[in-house]
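Visitor: Sequence first, then the predicted structure, then my questions.
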Amino acid sequence: MITDKQHLEKDISDLLNKYATGTLDKQQLLKDFILSTVLYNWEDPEPEEIIPLKEGLDEIRNSIAMFKKFKYNFKISIFGSARTPIDDDLYKLTVEFSQKAAQYDFKIITGGGPGIMAAGNIGAGPENSFGLGLKLPFENNSEVFDNHPHHLTVFKHFYSRKLTFYRESQAIVVMPGGYGTMDEIFQGLASIQTGKINIRPFVLLDKPGGQFWYKFNEWVEETLGKDKYIDEDDLRFYSLCYSSDDALAVIKQFYKHFFSYFILDNRLFFQLKIKLNDQQLSELNNFAIVHNFSEFCYIRERYFNFGTLHVYSCQINDSHYCTSIRKAIDIINNFQ
């Protein structure tokens, strides 16, 4: 066996020169990926250590292929209990929300199973929704996708499945549920809080007069908040709603003027649907200075098939920037 890293890198480069497509940057990423894989093999891993890596990669690759032609479609992930029966008010509310979301051309992503998941897919219809199924001994995937198998990816592993939920969605709606639902909520909120995923609408939806999320929020405030395990501003990362219209209003308001953001080398880039006038930019910069950002400056226009985006950028000087970004988005969306 050749264990010379320099020779290995040359062999990989020769292989990619023969078979790879795309830009040089993409080829470098592939080279690093293959190099990491072979170096791992040199560490003599056991088969049971390799299998979950290979399976997870296949699951992620299959899900990326499923969503590829829907890259620019707005998508909402719905979480909730697999045990919710068809005649339950929460099931009906999920169907209603998904139907209304589909009317705005929003795609729905669910776990592809029964209960709330089936309600989300049925409401939007299989042509407007996707399932990220999970292999479980006690739960079958929904029959919604029997005639649309290309809208269903089945996972063995939670980590690759949850990665896909958050990677592909621009909003999260959570109905009442059990351990799995709580896992999805807290991983999502922790990932937003720490900047591992971008901030997005995170709606906890209950029926009118429902107590589930009210009690959840009360516990978060009274226990996590008062005991200083989270900051008060961390409560801004989710919203409580009690109707499908209210949930959709929260999502639409979040994307009223704001479109997306990304961070590159400690610089924050906002992509907006509007070009700010002098007064609006001044107001945003007054906020930025107070919250340890540099002033925003206009960078450029970007043109897409869905419209034009205006890019603004500033320097981030605060390690706790996520709540400040959330507040800045609210300021932008409140501009008239």
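Guide: Noted; the coordinates are in hand.
Visitor: Please count neighbours and contacts with C-alpha atoms only from this point.
Guide: Fine.
Visitor: Tell me which helix or strand comes right after the helix ranked longest in the chain.
Guide: Ranked by residue count and defined by DSSP state H, the top helix of the chain is helix 47-67. Next in sequence after helix 47-67, counting helices and strands by DSSP states H and E, comes strand 75-79.
Visitor: Can you tell me which helices and strands that next one packs against?
Guide: Secondary structure elements in contact with strand 75-79, counted by 3 or more C-alpha pairs under 8 Å, 6 or more residues apart in numbering; DSSP states H and E, are strand 107-110, helix 116-124, helix 158-168, strand 171-174.
Visitor: Which of the helices or strands spans Ile274?
Guide: Applying DSSP H and E as the criterion places Ile274 outside every helix and strand.
Visitor: want to compare, so here's the second one:
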Amino acid sequence: MPDSSMVPREVTQDLRTLIADAGISAQADLVARILATGVGLGLDDADRLDLKITSAALTEMRAAFRLFAPYRNVPKVTIFGSARTKPDDALYRAASDVARALAERGWMVVTGAGPGIMQAAAEGAGSQQSIGVSIRLPFEEKPNAVVAEADNVVAMKYFFTRKLMLVKESHGFVCVPGGFGTLDEMFELLTLQQTGKADPTPIVLLDRAGGTFWAGLRRFADEELIPSGVISADDFDRVLITDSVTAAADEITEFWRNYDSLRWVGKRLVLRLRAEPTDAEVDELNERFGGLVLDGRIEKSGPLRPERDDVDKLALPRLVMTYDQFQVGALFHLIRAVNRLGTAPAGPVGAR
């Protein structure tokens, strides 16, 4: 609840009454916190620009949350790329083809709703399996016709709210060569993964056949970034660089073959799986990845108490370990090993 030292007690009580009168019962404490923060901004004498930014951001996020809500249980992939890529470019065809391949596997495709690669991906997936999160710019006045046709689009004023929605809902990412905007989005993805601020997800850097765009990035990392110590040697292990549409689509879907999701319970990492590993498979995982465990070993487990309290995916089998959080990059290797277990069924990811 709101900090009473910032918002008068009688105001917080009025907010609770207002929320109840509006008929809100679910998550009422969080709704009250949001309202109290708005009151707090007024008490802080925030200037008009600060209030306009806050108001617009909340308005945009609400609109985006409502757009995505009906598709909460549908796996999604976000495809990033340049708005300047022309339809006769091999990259345009690659983006369209990978979007089509993933749509055929039951995935929805999320894009920035603009022209170029964004339109190519929407065309490949089709209007019913595309979602657009557009940005209002002087030279990109409206979303492309594909996402507009199904009205699966929301417009944003701020890049930071747009990037939040392009990343928050997706189970995988495909980056096609582009300019500053594409590189900004790609580096933010890598930063979120490197720092553990986002759950592990597959990231594909897709190029045209024989292209060198992403290979040049890998070379720069190998020759400059890693030797200088500013990134770890395994930071690029979570990325697939390819010029194959099939390999790109497989990387996205196979990441979810057996791995479903993770949760931290105190210092313990819980991996939720689609199929329970055998004792021999768990022993093999301990032999390969025991160095990632700070105490004990990787163990099979039922839901832990906080998971039971939250009714959090109780039907799924689990692996539990005291994981070394400084080895986030290596977690991708463990997940890929889990996906190769002999009992793992094939199939798309469900709700996370």
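Guide: Cool, the structure landed. Since the model is a prediction, treat every value here as computed from it, not as a measurement.
Visitor: returning to what we had before: where in structure 2 does the longest helix of structure 1 fall?
Guide: Following TM-score structural alignment, the partner segment of helix 47-67 of structure 1 in structure 2 covers residues 48-68.
Visitor: Tell me the buried residues in the matching stretch?
Guide: Judged by neighbour count using 16 or more other C-alpha atoms under 10 Å, the buried positions of stretch 48-68 of structure 2 are 57, 60-61, 64, 67-68.
Visitor: and which of these is nearest to Gly40 of structure 2?
Guide: Ala57 (16.6 Å; C-alpha to C-alpha).
Visitor: Next one: the nearest residue to that closest one once chain neighbours are set aside relative to Val167 of structure 2, how far apart?
Guide: Ranked by C-alpha to C-alpha, 6 or more residues apart in numbering and with sequence neighbours excluded, the top spatial neighbour of Ala57 of structure 2 is Thr161, at 6.5 Å. With distances taken as C-alpha to C-alpha, to the nearest Å, Thr161 of structure 2 is found 10 Å from Val167 of structure 2.
Visitor: For the stretch 201-350 of structure 2, just list every one of the strands.
Guide: Taking DSSP state E, counting those that start in this stretch as the criterion, the stretch 201-350 of structure 2 carries its strands at 203-206, 239-242, 259-265, 268-273, 293-301, 318-323.
Visitor: tell me the most buried of those?
Guide: Highest mean neighbour count of the strands of the stretch 201-350 of structure 2: strand 203-206, a mean of 24 (counted as mean count of other C-alpha atoms under 10 Å).
Visitor: hang on, the earlier thing: determine which stretch of the helices and strands packed on strand 75-79 of structure 1 is the most buried.
Guide: The highest mean neighbour count among these belongs to helix 116-124 (a mean of 29), with neighbours defined as mean count of other C-alpha under 10 Å.
Visitor: mean deviation of it from structure 2?
Guide: Mean deviation of helix 116-124 of structure 1 from its aligned counterpart in structure 2 after superposition (mean C-alpha distance after the TM-score superposition for structure 1): 0.3 Å.
Visitor: what distance separates that helix from the centre of its chain?
Guide: What separates the centre of helix 116-124 of structure 1 from the centre of its chain is 19 Å, taken as C-alpha atoms, centre = their mean, to the nearest Å.
Visitor: so that helix aligns onto which residues of structure 2?
Guide: Residues 117-125 of structure 2 are where helix 116-124 of structure 1 aligns, with TM-score structural alignment as the criterion.
Visitor: To Glu46 of structure 1, which of the helices and strands packed on strand 75-79 of structure 1 lies closest?
Guide: That would be, of those and by C-alpha to C-alpha, helix 158-168, which comes in at 20.6 Å.
Visitor: Which residues does that closest one contact?
Guide: The list of residues contacting helix 158-168 of structure 1 from outside it, by C-alpha atoms under 8 Å, 6 or more residues apart in numbering, reads 56-57, 59-60, 63, 67, 75, 77, 109, 132, 134, 155, 184, 188, 197.
Visitor: Which strands or helices does the longest helix of structure 1 pack on?
Guide: When contacts are defined as 3+ C-alpha pairs under 8 Å, 6+ apart, helix 47-67 of structure 1 sits against strand 152-155, helix 158-168.
Visitor: Relative to Gln6 of structure 1, which of those is closest?
Guide: With distances scored as C-alpha to C-alpha, the stretch of the helices and strands packed on helix 47-67 of structure 1 nearest to Gln6 of structure 1 is helix 158-168 (32.1 Å).
Visitor: Superpose on structure 2 and give me the mean offset of the closest one.
Guide: Average distance, helix 158-168 of structure 1 versus aligned residues of structure 2 after superposition (mean C-alpha distance after the TM-score superposition for structure 1): 0.7 Å.
Visitor: Just want the angle from that helix to strand 75-79.
Guide: Between the direction of helix 158-168 of structure 1 and that of strand 75-79, the angle (axes from the mean of the first three to the mean of the last three C-alpha atoms, to 10 degrees) works out to 140 degrees.
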